[in-house]
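A.B. asks: quick one, structure for this:
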Amino acid sequence: MKRIFLIEDDPKIAQLLKEYLERYEYKVELVEAFDKIIDEFKTVDPHLVLMDINLPRYDGFYWCRQIRSISNCPIIFISARDSGMDQVMAIENGGDDYITKPFNFDVVQAKIKGIIRRIYGEYALSKQADFLEVNGFYLHLTAMEIEYDNKSAVLTKNEFILLKAFIDRLNQVLSRTYLLEILWDDEHFVDDNTLSVNITRLRKKLEEIGIQKSIQTVRGAGYKMSDTWSEKE
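C.D. replies: Down below sits the predicted model:
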């Protein structure tokens, strides 16, 4: 039975969705504490997340980024915000699909079925990989290790979060503001100096395994990562 984590602050909508989806043999877990979404996500370990955008304290885009820092679990946004920009932001922040309210329950169920079938079922090419690979460079997601040319190094949590963001958006400039946001959590305040320190440490670990000058500073804009290691092949 596939597990769905439903992050919706309207209790009536949440209960209706839960009752409807459980008719199709999904196990639906409702969020309990909106300031502990990541902790609950880890406990539920869902196959898919359904998430509203307008949530207490932090919006769905923020929580989507937090989930993406630790998991590739598919995320579908369900929101009354129907502008094209909201849908673009949903995808750019790591979402897989977007459904506007008011919605048809059959459409929601069909989209869930399609994504789950593609990722976990008959259309899946293989079991979801536990690593990201770019031209022989590996980021191991569970172990938080990097590997290249038979050399490896272990990353800290912050280094891992930064590197995954860079790899997900290779050759794109990521602003310092965006990187600060994905590093920040409820327990640890992150300032600009902390970001600089973590970038420096990440560059050093990449150099230790033979990857030189891959994370570049873009003055006045932020940082970007390029696959410089593939240029010498």
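A.B. asks: going forward, measure contacts between C-alpha atoms and count neighbours the same way
C.D. replies: OK.
A.B. asks: what sits closest to residue 139 if chain neighbours are left out?
C.D. replies: Nearest-residue entry for residue 139: residue 146, 4.7 Å, with adjacent residues in sequence omitted and distances by C-alpha to C-alpha, 6 or more residues apart in numbering.
A.B. asks: quick one: end-to-end distance for stretch 28-41.
C.D. replies: Distance across stretch 28-41, first residue to last, is 12 Å (C-alpha to C-alpha, to the nearest Å).
A.B. asks: who's in contact with the residue nearest to residue 139?
C.D. replies: When contacts are counted by C-alpha atoms under 8 Å, 6 or more residues apart in numbering, residue 146 touches 137-140, 152-155, 206.
A.B. asks: would you do the same for the sequence below? I want to compare the two.
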Amino acid sequence: MRHIFLDTETTGLYANQGHRIIEIAAVEIVNRRPTNNSFHFYLNPDREIDPAAQEVHGITLDFLQDKPKFTEIASDFIEFIKDTTLIIHNAPFDVGFINMELGLIERQPIENVVANIIDTLKMAKDMRPGQRNSLDALCRFYNIDNSQRSLHGALLDAQLLAEVYLAMTRGQEDLMIDFQYSGTDIAGEKNTHRPANLFILKASDEELKSHEVYLDKMKGEKKLIW
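C.D. replies: The predicted structure follows:
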């Protein structure tokens, strides 16, 4: 299963007020394992950056002057995320900005490109109601090292989000991955594979005989339903 973890940095808070994306990053995880395959660009927004936003991410307009515009990277971006499960922290914010950028170049919205979008902020609120569920708070809760995050940055935040999501979903999904069928299994046939380290302890003849005696005794005392 292919998951893409995405984050953006922007010139301000509101896409509908003309703010633009200035950094976009997407990190690939396949079957819960990092692939070192990522998509990352700084972008020239063709507008000023709000001072409050710059304090958060530290990206200056001077730094962005020679960077590509969104339209130049849009096709590669769409190809990278196409048909995947997209995972974003506070998804409405990033999706709103991406759809604004796509709309400006007459491309279809991101919901029509990917298979699914998961909002980890909503997940965290459901799992930890009443708690702080920022990315930093979740890193602390799951003991994930975020010491390099002195400022927000799309690539680092996407990588941290991947670690947080794997920690949040550890459990049943791990079992599904650890014990998935091999490529030679045929759908509908019984899977006879066992993990190599599964130890099976069989009862001895004496233990089986004692068990039969115990069951006979129970039958004499009450009616059994098995």
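A.B. asks: TM-score of the superposed pair?
C.D. replies: These two chains, once laid on top of each other, score a TM-score of 0.26 by TM-score structural alignment, normalised by the length of structure 2; 103 aligned residues with a C-alpha RMSD of 5.8 Å.
A.B. asks: can you redo the contacts of residue 146 of structure 1 as a markdown table with distance to residue 175 of structure 1, neighbour count and secondary structure?
C.D. replies: Shown next, in a markdown table, are the contacts of residue 146 of structure 1 (distance: C-alpha to C-alpha, whole Å; neighbours: other C-alpha atoms under 10 Å; DSSP: H, G, I helix; E, B strand; the rest coil):
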| residue | distance to residue 175 of structure 1 | neighbour count | secondary structure |
| --- | --- | --- | --- |
| 137 | 24 | 19 | strand |
| 138 | 24 | 16 | strand |
| 139 | 22 | 24 | strand |
| 140 | 24 | 19 | strand |
| 152 | 28 | 18 | strand |
| 153 | 26 | 14 | strand |
| 154 | 25 | 15 | strand |
| 155 | 22 | 20 | coil |
| 206 | 21 | 21 | helix |
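A.B. asks: between the residues you listed, which is nearest residue 30 of structure 1?
C.D. replies: Nearest to residue 30 of structure 1 among these, counting by C-alpha to C-alpha, is residue 140 at 30.0 Å.
A.B. asks: residues contacting that closest one?
C.D. replies: 130-132, 146-147.
A.B. asks: among those residues, which one has the most neighbours?
C.D. replies: residue 146 (23 neighbours; other C-alpha atoms under 10 Å).
A.B. asks: quick check, nearest of the contacts of residue 146 of structure 1 to residue 86 of structure 1?
C.D. replies: Closest approach between these and residue 86 of structure 1, by C-alpha to C-alpha: residue 139, at 30.1 Å.
A.B. asks: list the contacts of the closest one.
C.D. replies: If a contact means C-alpha under 8 Å, 6+ apart, then residue 139 of structure 1 has 131-133, 145-147, 164 as its contacts.
A.B. asks: taking the residues you listed one by one, which sit in helices?
C.D. replies: Using DSSP state H, the subset of the contacts of residue 139 of structure 1 located in helices is residue 164.
A.B. asks: distance to residue 175 of structure 1 added to the contacts of residue 139 of structure 1, as a markdown table?
C.D. replies: A markdown table is the format used below for those (distance: C-alpha to C-alpha, whole Å):
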| residue | distance to residue 175 of structure 1 |
| --- | --- |
| 131 | 25 |
| 132 | 22 |
| 133 | 23 |
| 145 | 24 |
| 146 | 23 |
| 147 | 26 |
| 164 | 15 |
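A.B. asks: which two of the contacts of residue 139 of structure 1 have the greatest separation?
C.D. replies: Put simply, by C-alpha to C-alpha the two of the contacts of residue 139 of structure 1 set farthest apart are 147 and 164, 13.5 Å from each other.
A.B. asks: just to revisit the earlier point, looking at the contacts of residue 140 of structure 1, which are in strands?
C.D. replies: With DSSP state E as the criterion, strands contain 131-132, 146-147 from among those.
A.B. asks: and these as JSON lines, adding distance to residue 27 of structure 1?
C.D. replies: Rendered in JSON lines, the data for these read as follows (distance: C-alpha to C-alpha, whole Å):
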{"residue": "131", "distance to residue 27 of structure 1": "27"}
{"residue": "132", "distance to residue 27 of structure 1": "29"}
{"residue": "146", "distance to residue 27 of structure 1": "35"}
{"residue": "147", "distance to residue 27 of structure 1": "37"}
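A.B. asks: ok, these vs residue 100 of structure 1, which is closest?
C.D. replies: Set against residue 100 of structure 1, the nearest of these by C-alpha to C-alpha is residue 132 (31.5 Å).
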